[in-house]
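[1] Following is a predicted model, sequence given first.
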Amino acid sequence: MSKNTTVGVVIIGRNEGERLLKCLASIPESIQQIIYVDSGSTDNSRQAAGAAGARVVELDMTRPFTAARARNAGFAELVSQGSVDFVQFIDGDCVLQPNWVEVSLEFLIRHPDAAVACGRRRELFPENSVYNRLCDQEWDTPVGRTSSCGGDALMRVSAFQEVDGFRDGMIAGEEPELCARLRAADWEIWRLDAEMTLHDAAIISIRQWWKRAWRSGHAFAEGAVLHGAAPERHSVAAVRRILIWGLALPIFILVLSIMISGWALLLFLIYPMQVVRLARRGGLGMRISWERAFFLVLGNFPEALGVLEYHWRRLVKKPAGIIEYK
């Protein structure tokens, strides 16, 4: 790391326990500015972070919690401590991979038009459940210039400040929304061919997976409302797909079965046919291809509920509440 370049770290978490300790231990010794934002933990997370040398920020829990607000609070504390050029955001259930900060920092220094560098995030325990394996595949996206990043990324401070950081009120999907504004301001987002973080999703039940998919639908809907106009068209295709497969098509089939003939229920076979189609083009190995195809199709239903919830809340002007899956 250049002596003239400063990097800080912002970690967010709540009741992460041992995972937070591993996260803190993974921060390179060369980074002295570490902020941990705690969102109402009832374990010893705050004390553990402080003992590890992090500056602890306790989020005001009288206001609705969002990860976006937590990250913004951590960033504000970070820059208040002095000059910093880059910030590594990381969730408390992740650990940084060795050399990630050096690799991503070198890239951002060499590419002044790049605001964000992210890399390969892997699931720590993919063997524990099908849902963990799905997460691992979800994060395996193409390298190169891209449209968005996730919650773990190295960001250029000046770019982050230029667009006023994350949108506080978003309960999910705040990272792609931030990237949409960065790209609109002529900044670039890059995914590097480098190992970045290990993540502990800890999803072991279909209930957790269902809530996570519900939250994704909510995020897609909000993203489309905020940036769905041309030329961005952010999340528009995703919302269209969700509403067709998760809402319009099943309603259409049920109406046909009631008004015309019960034989119309056979049209629901289109769903297993879609699973077969997606699995055959998966290219991920038989087991993973079939798992991914099945849950991609099934996921349209909780995602549709998330889309509907967002628009209902928007209609009645009711603030969104956090949708937690663990």
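    Looks like it arrived, so ask away.
[2] switch to C-alpha atoms for all contacts and neighbour counts from now on
    Will do.
[3] which helices and strands does the strand or helix carrying residue 68 pack with?
    Following DSSP states H and E, the helix or strand that holds residue 68 is helix 67-80. Using 3 or more Cα pairs under 8 Å, 6 or more residues apart in numbering; DSSP states H and E, the elements in contact with helix 67-80 are strand 7-13, strand 33-38, strand 55-58.
[4] what sits up against the first one?
    Taking Cα atoms under 8 Å, 6 or more residues apart in numbering as the criterion, the residues outside strand 7-13 that touch it are 20, 31-39, 67, 70-71, 74-75, 78, 84-93.
[5] For the helix or strand just after that strand, buried residues please.
    Per DSSP H and E, strand 7-13 leads on to helix 18-25 as the next helix or strand towards the C-terminus. By neighbour count on 16 or more other Cα atoms under 10 Å, the buried set for helix 18-25 is 19, 20, 21, 22, 23, 24.
[6] just checking, what packs against helix 18-25?
    Against helix 18-25 (3+ Cα pairs under 8 Å, 6+ apart) you get helix 45-51, strand 94-96.
[7] how about a cut-off of 10 Å?
    On a contact count with 3 or more Cα pairs under 10 Å, 6 or more residues apart in numbering; DSSP states H and E, helix 18-25 meets strand 7-13, strand 33-38, helix 45-51, strand 86-91, strand 94-96, strand 188-199.
[8] take a look at this one as well, against the first:
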Amino acid sequence: MDGAMSGGALGIVVIGRNEGARLIRCLASIDMAAETVYVDSGSTDGSVEAARARGLQVVALDMTRPFTAARARNAGRAALSPGVRIVQFVDGDCAIQPGWLAAAQAALAEDPGLAAVFGRRREIAPEATRYNWLCDVEWAVPPGPARYFGGDVMLRAGALDAAGGYPDEMIAGEEPDLAHRLRAQSWRIACLPREMTLHDAAITRFGQWWRRTVRSGHAYAELADRHGGDYRRRCLGVAFWGAVVPVAGLAALAAGLIAGPGWLPALGGAILLLPLVQLLRLFRREARRRPLDEAMTLATFLMLAKPAQFVGMARYWRGRVGGRRSALIEYKGGAA
């Protein structure tokens, strides 16, 4: 059985909040030979009862404290028995693919330098909406050495504990933060050429996609604040395309039209054309590897993401300067 592979006892931590049918699908995909803990963050849809009905240990987070996915994962890790040496984390809106647990454990057993492995996460219905499809594209990480991992990942318990676990206070970006600290301790991370989980984004409206993208901008800002490097450069790019270009272009255009010299409107128009030039550049890049309609969709949303991510960055820094943590940014409603 998957839970009995060599390399140490396996524990599984499932986290969820009002996932409904998605959680039922998740729990049905788990090999119950492995010790499994479900951590609930204030669900009101019967999720706790559904987990207990399957005989799982349930940890209900104290909702008088702000909850985060990071806090839930840490609580699940703490609830596992001392003999657990390997931990598979899985989000409650995901289903584990057959064979994944065995393949991931084997990879860790064969390479003692690996702290974490993950595989291909796919959207369960990428054709349902363009937003689901965008998530499916996002999950397509090339197999091989990796710098970061997402919510679904298998970790050595010892490496996880030595790195200090997930940062409880982060509302987004907690997985890359942990990955950064693992790599700082000379551990490696790998993406395996295996199917890992099916994810159900259930994004049907632009507003949901926008909130999810705002959350990613918040994560970029906090990761840049904590670790600098690549995330700082990413934040600069977001600020340029999401704020500097539109603000500068509109300001020059308005100033010229109201009272300025004649060249100011032309300058403003030229600046506002820069996003179109960047869109075409992204389209050409993506058209080399996917159909033209998909390339244009992806390029368009990559550009639309910049102002949303800038909003998330601004939200982080507003809280940072004001000494208050940002509230959780949720994009998905409860499942039926």
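    In hand now; what should we look at? Keep in mind the model is a prediction, meaning the values are calculated, not measured.
[9] Quick one: residues contacting the residue mapped onto residue 24 of structure 2 from structure 1.
    Using TM-score structural alignment as the criterion, residue 24 of structure 2 maps onto residue 21 of structure 1. Residue 21 of structure 1 sits next to 45, 48, 49, 52, 92, 93, 94, 95 when contact means Cα atoms under 10 Å, 6 or more residues apart in numbering.
[10] so how far does the longest helix belonging to structure 1 sit from its counterpart in structure 2?
    The residue-count maximum for a helix in structure 1 (DSSP state H) belongs to helix 206-227. Its aligned residues in structure 2 lie a mean 0.4 Å from helix 206-227 of structure 1 after superposition (mean Cα distance after the TM-score superposition for structure 1).
[11] re earlier: just the buried ones from the contacts of strand 7-13 of structure 1?
    If you count burial by 16+ other Cα under 10 Å, the buried members of these come out as 20, 33-39, 67, 70-71, 74-75, 78, 84, 86-93.
[12] if we can go back for a sec, show me what counts as buried in the longest helix of structure 1.
    Applying 16+ other Cα under 10 Å to helix 206-227 of structure 1 flags 208-224, 227 as buried.
[13] same deal with stretch 313-321 of structure 1?
    Going by 16+ other Cα under 10 Å, stretch 313-321 of structure 1 has these buried residues: residue 320.
[14] what range in structure 2 matches that stretch?
    Going by TM-score structural alignment: stretch 313-321 of structure 1 matches residues 319-327.
[15] before we move on, back to that, ok, which of the helices and strands packed on helix 67-80 of structure 1 comes nearest residue 248 of structure 1?
    strand 7-13 (37.7 Å; Cα to Cα).
[16] Mind reading off the mean deviation between the closest one and structure 2?
    So strand 7-13 of structure 1 averages 0.4 Å relative to structure 2 (mean Cα distance after the TM-score superposition for structure 1).
[17] what about the nearest residue to residue 142 of structure 1 once chain neighbours are set aside, distance to residue 207 of structure 1?
    Of all residues not flanking residue 142 of structure 1 in the chain, residue 191 sits nearest, at 7.4 Å (Cα to Cα, 6 or more residues apart in numbering). Per Cα to Cα, to the nearest Å, residue 191 of structure 1 is found 31 Å from residue 207 of structure 1.
[18] which strands and helices sit next to the longest helix of structure 1?
    Using 3+ Cα pairs under 10 Å, 6+ apart, helix 206-227 of structure 1 is in contact with helix 130-138, helix 174-184, helix 236-243, helix 286-298, helix 300-316.
[19] Out of those, indicate the one that is most buried.
    When those are scored by mean count of other Cα atoms under 10 Å, the highest mean neighbour count falls to helix 174-184 (a mean of 21).
[20] what's in contact with stretch 305-312 of structure 2?
    Contacts with stretch 305-312 of structure 2, where a contact means Cα under 10 Å, 6+ apart, come from 209-222, 235-243, 246, 299, 313-316, 318, 326, 329.
[21] And it, how far out from the chain middle?
    Distance of stretch 305-312 of structure 2 from the chain centroid (Cα atoms, centre = their mean, to the nearest Å) equals 16 Å.
[22] That one vs structure 1, mean deviation?
    Mean for stretch 305-312 of structure 2 is 0.4 Å (mean Cα distance after the TM-score superposition for structure 1).
[23] what would the helices and strands packed on helix 206-227 of structure 1 look like in a markdown table with distance to residue 264 of structure 1?
    Output for those, formatted as a markdown table (distance: least, Cα to Cα, whole Å):
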| stretch | distance to residue 264 of structure 1 |
| --- | --- |
| helix 130-138 | 33 |
| helix 174-184 | 39 |
| helix 236-243 | 20 |
| helix 286-298 | 20 |
| helix 300-316 | 20 |
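[24] and of those, who's closest to residue 113 of structure 1?
    Residue 113 of structure 1 lies closest, by Cα to Cα, to one member of these: helix 174-184, at 10.2 Å.
[25] roughly how far is that closest one from the heart of the chain?
    12 Å.
[26] post-alignment, that helix versus structure 2, mean distance?
    Helix 174-184 of structure 1 sits 0.3 Å off on average (mean Cα distance after the TM-score superposition for structure 1).
[27] what packs against that helix?
    Using 3+ Cα pairs under 10 Å, 6+ apart, helix 174-184 of structure 1 is in contact with helix 67-80, strand 114-123, helix 157-162, strand 188-199, helix 206-227.
[28] Give the burial count for the residue nearest to residue 142 of structure 1, as a bare number.
    21 (other Cα atoms under 10 Å).
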